[in-house]
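Participant: how does the following fold in three dimensions:
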Amino acid sequence: MSIRFDGKVAIVTGAGAGLGRAHALAFAARGAQVVVNDFGGARDGTGGSSEAALAVVEEIRAAGGIAIADGANVADYEQVQAMVRRAVAEFGRVDILVNNAGILRDKSFAKLEMSDIKAVLDVHLMGAINCSKAVWELMREQGYGRIVMTTSSSGMYGNFGQANYGAAKMAVIGLMNALTTEGRKSNIKVNTIAPVAATRMTADILPEEMLQRIQPERVTPAVLFLASDDAPSKTVIAAGGGAFAAATVVETAPVLLPDEDVTPEGVAARFADIADWRTARPYDESGHQVQAFLKLVCGQ
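Facilitator: Purely as a prediction, here's the structure:
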């Protein structure tokens, strides 16, 4: 099976460097027309320049591909809408969106300023919402769409000094879950990548020999798979250095306590049973989890 994107139009945010650049180049190499979006700011989100996006466009064109640059700030919905209108004017449609843009403002929670929290949430979470919202009706009308979110182990598992980043990165998984359900009847599939890669976001926390093993290009194959015609939906793939894993939220089987034990002490006494991960399972959607409780509690 060969995965191609001929005739497809892909928007990749934060595509001026690192993971986004690798994704954009790979989509173009497999036939997609690509909107290379990059605000061009520093790692903390300050500043702005179109040079990085233009350089990636030149790389794509030099290799025989088709691309345009766009400098929209994903945290600004009006700019994002203008980017999507421009993509449609240039290419006629939008089939794929990769929400990759991100910034870091790492500090312990005690030292985080509210402005640091808002800035990170605005780019990672609101950026993903803004871009997804801007293409949603187009994809519904087309009866086709592929959206790839970008999460992080910091969100799924926690990391010191990244309360703002981790909160945003876990939130995009919730966004994926909801959009998967809403997009199903319109053939819109929504997935998430959890990358481990050498980028400017990780350059100062890992030794050089490790960085050489986890280049962004070794994450990108999972992104292209998640954006393909035959992609799954509501899937999180962790990827780094050519290794890949699937992740999901699971929940143990509910344990019904006798009425007299529905107390804090009763929960404590049965906590080993409640937290028996051998019974864990994922749910397709929230209603199925609610049904599991109602079936046990109400017998229906």
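Participant: please make it C-alpha for all contacts and neighbour counts, starting now.
Facilitator: Will do.
Participant: three-state assignment of Gly14?
Facilitator: Applying DSSP: H, G, I helix; E, B strand; the rest coil to Gly14 yields a three-state assignment of coil.
Participant: give the contact list for it.
Facilitator: Taking CA atoms under 8 Å, 6 or more residues apart in numbering, we find Gly14 in contact with 20-21, 36-39, 99-102.
Participant: which of the residues you listed tops the neighbour count?
Facilitator: Asn37 (32 neighbours; other CA atoms under 10 Å).
Participant: tell me who's in contact with it.
Facilitator: Contacts for Asn37 (CA under 8 Å, 6+ apart) come out as 11-16, 53, 69-72.
Participant: okay if I get those as CSV plus distance to Glu59?
Facilitator: Shown next, in CSV, are these (distance: CA to CA, whole Å):
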residue, distance to Glu59
Ile11, 16
Val12, 15
Thr13, 17
Gly14, 16
Ala15, 12
Gly16, 11
Ala53, 10
Ala69, 12
Asp70, 15
Gly71, 17
Ala72, 20
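Participant: let me know the closest of these to Asn164.
Facilitator: Proximity of the contacts of Asn37 to Asn164 (CA to CA) peaks at Gly14, which lies at 18.8 Å.
Participant: one more sequence to fold, the one below, so I can look at both together:
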Amino acid sequence: MADIRFDGKVAIVTGSGGGLGRQHALELARRGARVVVNDLGGSVDGSGGGSDAANAVVEEIKAFGGEAIANGSSVTDDAGVALMVKHAMDAWGRIDVLVANAGVLRDKTFSKMEIADFEFVLNVHLMGTVKPAKAVWEIMKTQNYGRIVCTTSSSGLYGNFGQSNYGAAKLGIIGFMNTLKLEGQKNNIHVNAVSPVAATRMTENLGMPQEIFDRLKPEYVTPGVVFLCSEEAPTGCIMTAGAGAFALARIVETEGAYLGEGGLSVEEVRDNWGKITDPAGQQAYQAGGEQTGKFFRKLQGG
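Facilitator: All right, here's what the predicted structure looks like:
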């Protein structure tokens, strides 16, 4: 089979001044994409900022003959996001790929967390995915082509101590993706998510042994992300990736049990909990209406 290439295509990668985003930008450029390297240049908690990181990645790309421009906009700033898209359109006239990778951490247990820290992390991760996606959506619809890759996390899919803000944002991204995959289908816009496990600035304080940390290189996640950016990409998938391993995460629902309507009680739910939670026949629905359809089927069957 032919190599996956991006010749003639334009990609925006947010948060690509280092870590995962840098690797995604570099690989897309190596495969022919013209890349907007977006990075605010702040610290892990979102403070500070500067253009040095984005400029350095642009120079790396240019050094191997690729095309790239730097952008220092915050993904939470409407005017900044509009400017990022304008830079891409002014330079190359189209946008084919958006990798929404920018993120921050402000970890604390929920009892100690200030609402401001909850809102800030939610804004960067969730709205920092929504705003760039909104800014490129009509462009992709007009082109009848687009690929969007959102960045989720196991903290959102499964939970993680001290990350209620981060986890809420990351699972919110999945809800966002699940609707965009439906709305984008007729215009060949595919929307997927990656849940990465990688050694970056955001994970260096986890206390894992160095030999494990060394095997979680960001570049071991990037091949999966770049595949999700390609013409051959699926849509509506949650790909998990780390240390060269790749898997698919799904939200599944059991078949459940119909308990009837007459005399329905709390005790009946308790007494039938085993049937309600029985994994036999569970499904991963492609749209919310499929769940509604199941309940109507059970109502008719009952």
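Participant: got a TM-score for the pair?
Facilitator: Put the two chains on top of each other and the TM-score (TM-score structural alignment, normalised by the length of the first structure) is 0.98; 300 aligned residues with a CA RMSD of 1.1 Å.
Participant: pipe the contacts of Gly14 of the first structure into CSV and attach secondary structure and distance to Lys133 of the first structure per row.
Facilitator: Output for those, formatted as CSV (DSSP: H, G, I helix; E, B strand; the rest coil; distance: CA to CA, whole Å):
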residue, secondary structure, distance to Lys133 of the first structure
Gly20, helix, 20
Arg21, helix, 23
Val36, strand, 18
Asn37, strand, 16
Asp38, coil, 18
Phe39, coil, 19
Asn99, coil, 12
Asn100, coil, 15
Ala101, coil, 16
Gly102, coil, 18
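Participant: and those, which two are furthest apart?
Facilitator: Using CA to CA, the contacts of Gly14 of the first structure span at most 14.5 Å, a distance reached by Val36 and Gly102.
Participant: just give me the mean distance for the longest strand seen in the first structure relative to the second structure.
Facilitator: Assignment by DSSP state E gives strand 188-195 as the longest strand of the first structure. Superposing on the second structure places strand 188-195 of the first structure at an average distance of 0.2 Å from its equivalents, by mean CA distance after the TM-score superposition for the first structure.
Participant: in the second structure, what range does that strand match?
Facilitator: Here strand 188-195 of the first structure aligns to the second structure at residues 189-196, judged by TM-score structural alignment.
Participant: please apply the same query to stretch 125-137 of the first structure.
Facilitator: Using TM-score structural alignment, stretch 125-137 of the first structure pairs with 126-138 in the second structure.
Participant: give the buried residues for the matching stretch.
Facilitator: 126-133, 135-137 (16 or more other CA atoms under 10 Å).
Participant: inside helices: which ones of the residues you listed?
Facilitator: Those of those mapping onto helices are 128-133, 135-137, per DSSP state H.
Participant: and which of those residues is nearest Leu171 of the second structure?
Facilitator: Nearest to Leu171 of the second structure among those: Thr129, at 12.1 Å, using CA to CA.
Participant: chain neighbours aside, what residue packs nearest to the closest one?
Facilitator: Leaving aside its sequence neighbours, Thr129 of the second structure sits nearest to Ala100 (CA to CA, 6 or more residues apart in numbering; 5.6 Å).
Participant: all strands for the stretch 1-150 of the first structure, in order.
Facilitator: Under the criterion DSSP state E, counting those that start in this stretch, the stretch 1-150 of the first structure carries strands at the ranges 9-12, 33-37, 66-70, 96-98, 145-150.
Participant: how big is the offset of the longest one relative to the second structure?
Facilitator: If I follow you right, that is strand 145-150 of the first structure. Mean deviation of strand 145-150 of the first structure relative to the second structure after superposition (mean CA distance after the TM-score superposition for the first structure): 0.2 Å.
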